[in-house]
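In: Sharing a model prediction with you, sequence too.
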Amino acid sequence: MRAVRFASFGEPADVLTVENIPAPQPGPGQVLVRVQVRPINPSDLFVIRGLYGALPRLPAVPGFEGAGVIVGVGEGVTDRTIGQLVIPMGASGLWQEYVVVPAARAIPVPEPIGDRQAATAFVNPATAWLMLTETLRVEPGEWVLQNAASSVVGRHVIQLGQRLNFRTINVVRRREVIDELRAMGADEVICEQDENVVARVHALTGGKGVRYALDSVGGASGARLAASLGAGGTMLVYGAIAGESLTIHPGMLLFRSATIRGWWLTHWFQSATPSQVQSLFDTLFRLIGDGTLSTPIVAEYDLADVREAVREAERKTRPGKVLLVG
């Protein structure tokens, strides 16, 4: 089978190769999945560069997310069937043609969803949903402030704001995306290069600041979000796109009793029970199925063209996901 691999950490377009390796076979309680679609996420690229929170032994196959069809079942498997579209959870790299996972970790996908939206149903929708509803418990009518608002997670936050009746203040780097985000339902959009973010947020909130903020950038952008928190506010840091330190004035924490905390999807899944995982996917599939959540797809590349695909995925103006297919 074909597999994308890397034997050393480095720039993805430099270290990734496509190799032919033996296909795995399912053992008792396992299923063999023919992976069909795999999105390229920032977390995948951080792993390849050796900059992620958990790194594999090398050589390794990257890829946290994807969807495919069950083509083989091991002894004792009775609740999964050949031909079933599933999301293989916990596989050791999905940028290859076949993976083996325990049957319980092959999440069945409802037929109307399709393999493209199924392949992107895990990392970004789950991140947005869990941060907003389980960790922050955002209340209707409240403001949620976020940077990187034109990212896929950012768009999901906007979409969920429409569904759950909270308001969003969306910080972006490029003014060209302002009208698009407003058309999606963004309540307010601030371009960092044109406006003072902190002043605008305080004007929008009557000087109170916001109760909730989501930082996926770090650096100066994240610091501006932190400075926009009101009394008792909380900011979740779930990304570090800028690759820069987040500097926060201690008075903000001291006098406002604000909270800054990290949030990582991996930690949630490590502690979640199988029933919690299934409940999460039931919710996400429902939101995708009724159109509340939708991941834009901008390009598809065959596995053989992975180097070109990762270059496309890192274009700053890219408005959606790049997929690896085949």
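Out: Structure's in. What do you need? Numbering: from 1, shown residues only.
In: okay, CA-based contacts and neighbour counts for the rest of this
Out: Will do.
In: I'd like the next helix or strand past the one helix or strand Val33 maps to.
Out: Using DSSP states H and E, Val33 falls within strand 30-39. Sequence order places helix 42-49 as the next helix or strand after strand 30-39, per DSSP H and E.
In: first to last residue in stretch 63-75, what's the distance?
Out: 27 Å (Cα to Cα, to the nearest Å).
In: Which residues belonging to it are considered buried?
Out: 63-74 (16 or more other Cα atoms under 10 Å).
In: who are the neighbours in contact with the residue lying closest to Ala121 once chain neighbours are set aside?
Out: Residue nearest to Ala121 in three dimensions, not counting chain neighbours: Leu284, with 7.1 Å by Cα to Cα, 6 or more residues apart in numbering. Leu284 is in contact with 121, 125-126, counting by Cα atoms under 8 Å, 6 or more residues apart in numbering.
In: related to what we said a few turns ago, with distance to Met252 and secondary structure added, can I get the buried residues of stretch 63-75 in CSV?
Out: Formatted as CSV, the buried residues of stretch 63-75 follow (distance: Cα to Cα, whole Å; DSSP: H, G, I helix; E, B strand; the rest coil):
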residue, distance to Met252, secondary structure
Gly63, 38, coil
Phe64, 36, coil
Glu65, 37, coil
Gly66, 41, coil
Ala67, 44, strand
Gly68, 47, strand
Val69, 50, strand
Ile70, 52, strand
Val71, 55, strand
Gly72, 56, strand
Val73, 55, strand
Gly74, 56, coil
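In: Presented hereafter is structure B, for comparison with structure A:
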Amino acid sequence: MESNVVRYYRFGEPGEVLRIEKKPPLEPGPGEISVKMRARPINPSDVIPIRGAYSHRITLPAVPGYEGVGVVEAVGPGVPKQMLGKRVLPLQGDGTWQDYVTAPAKFAVPVPEDIDDDTACQLYINPVTAWLICRMALRLTHGDVLVVNAAGSAIGRIFAQMSPIFGYRMIALTRSDRHTSELRRLGAACVFNTAEDSVRERILEATAGQGATAAIDSIGGPEGEKLVRCVKTDGTVLSIGLLSGIPAVWHEAVRGTQVRVLPFYLRQWVRNSSQEEWEAAFEQVLRLVQENKLAMTQIGARFELTDVKRAIHAAESGIRGKVLLLS
């Protein structure tokens, strides 16, 4: 039996470098499982590496995709047979843009029956990142102010929903007004349009001249660097993405300030944390979803895995909702 695999051998535009290949599914080794994938979302963090923004961290050839949901079809030596047929999120495996993913069994997250595939396939990258940042990296609480750029993104909407959970005030930065009403409904205290507003002045005004406690940068480049002037003297900027494809020159941006700029890498955190720690993070996220306190992005379009190039084009053309790749 052969399965479909999306792979790239060089960096570049997805339409030019992605290939659809056939290969037989790998037999899981000791402590591993083989997961037949059902659905995966297309996130910016899946596509940006294809273009080479993180070339120093990627070994070619590579299979894209960091998250998705599927069913355990085979288990390797040392893995309980009870895992067969379970619906899971295969963390720390090879890329999810293929029909079968081989992953360590200890990193497989069981999906409760009351959570559908549309939601389940989005439960890792954005919600767990946001939860860990709020709870552990920044320890946000009542009285804190968090600035988030690219706030109309999936993770921006999650930070908005988490603001009443943790008690912080969120200032959302967007490039247009199309997301304003939704972000306010989800929990953002303020929404500023960076195309029209003098953002630093508006943030200082909203914080009585103090600046924000912290900021989240998903854009990089000059837009990310601007956040340094929007936080308190001893504030923190977390870099979590590179939507612009341009790295920020942080050492210049923080010159003359006491602001800390730190990267946050989810996969690295999962790899370095104890199993109890990352399981606890997932339990919290799953509980919030089941209690209807946290909702994932609605689905805007669905494509077969083999139609990945058209799917990426749809995801980057401004379509409302998340684009899924299905097997």
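Out: In hand now; what should we look at? Predicted model only: the values in this text are computed from it and were never measured.
In: Give me the TM-score for this pair.
Out: Overlay of the two chains. TM-score (TM-score structural alignment, normalised by the length of the first structure): 0.93; 323 aligned residues with a Cα RMSD of 1.9 Å.
In: so which strand or helix has the residue nearest to Ala121 of the first structure?
Out: helix 274-289.
In: What residues sit buried inside the helix or strand just after that helix?
Out: Remark: after helix 274-289 of the first structure, the chain's next helix or strand is strand 297-302, criterion DSSP H and E. Buried residues in strand 297-302 of the first structure, counted by 16+ other Cα under 10 Å: 297, 300-301.
In: Next: stretch 127-146 of the second structure.
Out: 127-134, 138, 140-141, 144-146.
In: on that earlier part again, which single one of the buried residues of strand 297-302 of the first structure is nearest to Val109 of the first structure?
Out: Ile297 (18.6 Å; Cα to Cα).
In: pretty sure that closest one contacts Val322?
Out: Yes: with contact defined as Cα atoms under 8 Å, Ile297 of the first structure and Val322 form a contacting pair (6.3 Å).
In: The strand holding Val33 of the first structure against the second structure, how far on average?
Out: Its matched residues in the second structure lie on average 1.2 Å from strand 30-39 of the first structure after superposition (mean Cα distance after the TM-score superposition for the first structure).
In: Find me the equivalent region of that strand in the second structure.
Out: Taken onto the second structure by TM-score structural alignment, strand 30-39 of the first structure occupies residues 32-41 there.
In: Just the residues contacting the matching stretch, thanks.
Out: For stretch 32-41 of the second structure, the external contacting residues (Cα under 8 Å, 6+ apart) are 26-28, 65, 67-77, 79, 88, 90, 96-105, 117-118, 121-122, 322-327.
In: Stretch 168-183 of the second structure too?
Out: 140-152, 156-157, 159-160, 163, 187-195, 203.
In: end-to-end on it?
Out: Start-to-end span of stretch 168-183 of the second structure (Cα to Cα) is 15 Å.
In: For that stretch, list every residue counted as buried.
Out: Across stretch 168-183 of the second structure, burial judged by 16+ other Cα under 10 Å covers 168-175, 179-180, 183.
In: Please apply the same query to stretch 318-327 of the second structure.
Out: Neighbour-count burial for stretch 318-327 of the second structure flags 322-327 (criterion: 16+ other Cα under 10 Å).
In: In strands only, show me those.
Out: Taking DSSP state E, the ones among these that sit in strands are 322-326.
In: Can you tell me which of these is closest to Ile50 of the second structure?
Out: After measuring those against Ile50 of the second structure - Cα to Cα - the closest member comes out as Leu325, at 16.4 Å.
In: Cross-check the contact I'm expecting between Val237 of the second structure and Lys226.
Out: No: if you go by Cα under 8 Å, Val237 of the second structure and Lys226 don't touch, sitting 10.3 Å apart.
In: Between those two, which has more neighbouring residues?
Out: Comparing Val237 of the second structure with Lys226 by other Cα atoms under 10 Å, the one with more neighbours is Val237, at 27 against 17.
In: thinking Val310 of the first structure is in contact with Ala13, fair?
Out: Yes: taking Cα under 8 Å as the definition, Val310 of the first structure is a contact partner of Ala13 at 6.5 Å.
In: who's more crowded, those two?
Out: Val310 (23 against 15).
In: What residue in the second structure is paired with the more buried one?
Out: Looks like Val310 of the first structure aligns to Ile312 there (TM-score structural alignment).
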